[in-house]
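Enquirer: Coordinates only, no sequence provided:
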């Protein structure tokens, strides 16, 4: 957790606390608008140098940065544990995945964004066409509190690989993580502010949105996303958004139930349920429902939150989120849902023990709202089609995991779902594939992270067409010869009116 306090004779100071113990882990300045503007100007000054290095030059710098982070990863893991309360193993995995994304972006930027030739038609065969991708300039990144290394690296690394400089505003709960990342770059290139951090609270993030950077990448809550989009609209600054809110699971009649149950519990409970790639609810075919629920309940009861190394997961990072979970569980039970594991008594701040609910009505806020917390909803459905209808009706199109032994025809099935990612026989692991683009649908569809699309998200297209010789059939002139038009029409009829 964090709070802003007024200190005598000083500007506001942001104090960061360990959510497990309440101990202070760091104090950081709340930057003034003037300091923020100077930071953006410094990013502008480094923009030309970084862009002119080209793909190969930037690749060398980014891989050097990757190696530097990897050598000192233990420091970053320690800060991550202190600011989020995550078990050390979870923090280490997050750091490793972030480094993998940095490595992938550095190594693939040339292939994805480098200039390449395009085809032409018979009318323009005398033209040589190509397309390439250039950097936007300065990108502002607003990081989340739940995965404060991995999630922002999905924007920072891809924006830098595309040739942009980055101004990173970490969430106030995890400021130390952002400061460490920026300092790791500064140690490598002290005179080139390609990556800088700005520290502060909600007002600092809003001010960054108003600075007219070339793009803002945001990760966080629905309410925060709407505010960022609204602020950026005032300056016509484009936005890419990764919203909170977990996905759903479908368990078919032929699924390996042990595997599905394991994935459902991990997807719902890992990181205290604070993963945007996690599982909020599972729709299970009626014929296997009882057995699946039994397996889920058995696994969930084994989990134990806490601060020690043997704990399954840590505390709720955002203090107010405990009240959100309490409201969602209370509403689900009041509407007729049943608690199979845990219940209202499971909420013991700052920890929430595993909660498994069933028979929860679809209109419950536990289903319609962002699912952030160690809560899993297991609902019975008649068949897969009903599961699809329910998922599409809710509309929070992040990801769906389907468990089935029959993988043939799954892609056709996946196209029925209004979501950005569909996984088969796995749940959260898709977030660990750097090449896989992650995006959503509807309100969740503001751009992409990771993969080729993630690199292009931070680039602008430059198309070039060069005339190589005089066109045999020249129609681009007021002095066109009638013979050229007759020939063009004849060729057109041969090409487009014949069968096949």
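Expert: Structure's in. What do you need? Here the structure is a predicted model, which is why all the values come from computation and not from measurement.

Enquirer: all contacts plus neighbour counts: C-alpha atoms, from now on.
Expert: Will do.

Enquirer: Measure how buried residue 368 is and give me the count.
Expert: Using other C-alpha atoms under 10 Å, residue 368 has 15 neighbouring residues.

Enquirer: Tell me who's in contact with the closest residue to it other than its chain neighbours.
Expert: Taking C-alpha to C-alpha, 6 or more residues apart in numbering, and ignoring the residues beside it in sequence, residue 368 has residue 394 as its nearest neighbour in space, at 6.0 Å. The neighbourhood of residue 394, defined by C-alpha atoms under 8 Å, 6 or more residues apart in numbering, consists of 362, 367-368.

Enquirer: so which of these comes closest to residue 162?
Expert: Using C-alpha to C-alpha, residue 368 comes nearest to residue 162 of those, at 36.5 Å.

Enquirer: Second structure follows, compare the two:
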């Protein structure tokens, strides 16, 4: 769920600040900014509290997470009201975030004990069967999470849940554009009877840098350029990172697709949250036989959309005028280069950071709307003559987050999916991989490193692995020590070599 970076913003944030709605300009609330110099102290407090949190064990932590899930459900209306106020979202878009967190919590409550259980490993060779081999998962004390503004609830906590389940403490740095809901999420954690292993650091670049410098693992969501800077700073202390970065997700519509389904999926996937989703549908390649039908269906669907903040609207404002400017630049450049805007295409007059849903045709890869991440409510559609052309164009990108393929022939769609250079592909759907917490969500190329979720790996990613090798018996102990004769050592080495070569010799025949 990528968003424009906050780590890179140099503006000083001191004292307290006022947050305004990007849709109306009304005051959404007040926030007290964190002094970057205080971050080491905050991290130290988390590190101290983490010891007891880890000692509770997986079952003990699951009980706390369960209480937190119940709290989120009980306070959903309050959270969504504030979410709309500070982001300008529609009520429809705001309603998605808390249920996603509850779903993730429900999954890890039942999974964490298995995830944290040590793995036993078999002996690699018969003569090592005298050893018991086990891999233990030890939580990293403090996980720093630098979250973006596009989903202030979901992006703030979807990774934190896995880290907390693992037994880590979490130092969360929300976007300075949307800091208010994070305060409510923290209050809910403490009201659930949880220990103080979740803390906030509010601010921009200096605070983000301090979080990186004082954490044992970093989860960053943002732009590819800023992700590289996060990784570079983390490398100073060899701090591991997981990065979910930019996307320019393609959709491919084959000639045998259900065109109405594909068109409605494209519109929802492009316009949901005003296009401010990492896995938004940002470009569409349609096979020539169904191109005209698809475009007509898309335009009909878009013309029914209502844009506005709060209740009664399909999608809301963009986060601020700088994001609107990017969207407008992509559209304006495309039209100047020969594209046509069948809907929208121009920022409306009046208050708020709104941009109308814009369908673009006659586009190609010379245009920024097809190659750069827009992160706005646009839908550029390109006609292609073959599946091979569609795949080639879909892969012609620096990004590789996710994609979608539409066809009534599922096996054919899977064959196309496995030619796409990205971390996830949805067949006859869009964005649904976000709900699949049992599978990894990660990007290729400049779309990221590492993955979210992934079953037990969504917990284990926040852990260090520790291998413990214990004896089953004293037989064979010390067989290769210096106190044995050279002849005995030579015999053992000869035996080890012969046993190790047995399988390669069989396979090589």
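Expert: In hand now; what should we look at? Keep in mind it's a predicted model, so treat the numbers as computed, not measured.

Enquirer: picking up where we left off before, map the residue nearest to residue 368 of the first structure across to the second structure for me.
Expert: Applying TM-score structural alignment, one finds that residue 394 of the first structure aligns to residue 397 in the second structure.

Enquirer: repeat for residue 44 of the first structure
Expert: Aligned partner of residue 44 of the first structure by TM-score structural alignment: residue 47.

Enquirer: Over to its match. Which of the three states is it?
Expert: For residue 47 of the second structure, the assignment made with DSSP: H, G, I helix; E, B strand; the rest coil gives helix.

Enquirer: Wait, it touches residue 169, no?
Expert: Yes: shown here, residue 47 of the second structure and residue 169 form a contact pair, counting by C-alpha atoms under 8 Å, at 6.9 Å.

Enquirer: mind checking the longest helix of the second structure?
Expert: The residue-count maximum for a helix in the second structure (DSSP state H) belongs to helix 486-508.

Enquirer: so how many other residues sit close to residue 6 of the second structure?
Expert: Neighbour tally, residue 6 of the second structure, other C-alpha under 10 Å: 24.

Enquirer: which of the contacts of residue 394 of the first structure does the second structure keep?
Expert: Retained in the second structure: residue 368, out of the contacts of residue 394 of the first structure (criterion both residues aligned by TM-score structural alignment, their matches' C-alpha atoms under 8 Å).

Enquirer: Among the contacts of residue 394 of the first structure, which lie within helices?
Expert: Among these, the ones falling in helices (DSSP H) are 367-368.

Enquirer: Let's have the contacts of residue 394 of the first structure in TSV, adding distance to residue 295 of the first structure.
Expert: Shown next, in TSV, are the contacts of residue 394 of the first structure (distance: C-alpha to C-alpha, whole Å):
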residue	distance to residue 295 of the first structure
362	23
367	22
368	25
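
Enquirer: now, among the contacts of residue 394 of the first structure, which is nearest to residue 463 of the first structure?
Expert: residue 368 (43.0 Å).

Enquirer: Now do the match of residue 394 of the first structure against residue 430 of the second structure, distance only.
Expert: Using C-alpha to C-alpha, to the nearest Å, we find residue 397 of the second structure at a distance of 19 Å from residue 430 of the second structure.

Enquirer: Then residue 196 of the second structure?
Expert: Residue 196 of the second structure is 38 Å from residue 430 of the second structure, where distance means C-alpha to C-alpha.

Enquirer: Looking at the two, which is more packed in?
Expert: A count of neighbours by other C-alpha under 10 Å puts residue 430 above the other of residue 196 of the second structure and residue 430, at 25 against 17.
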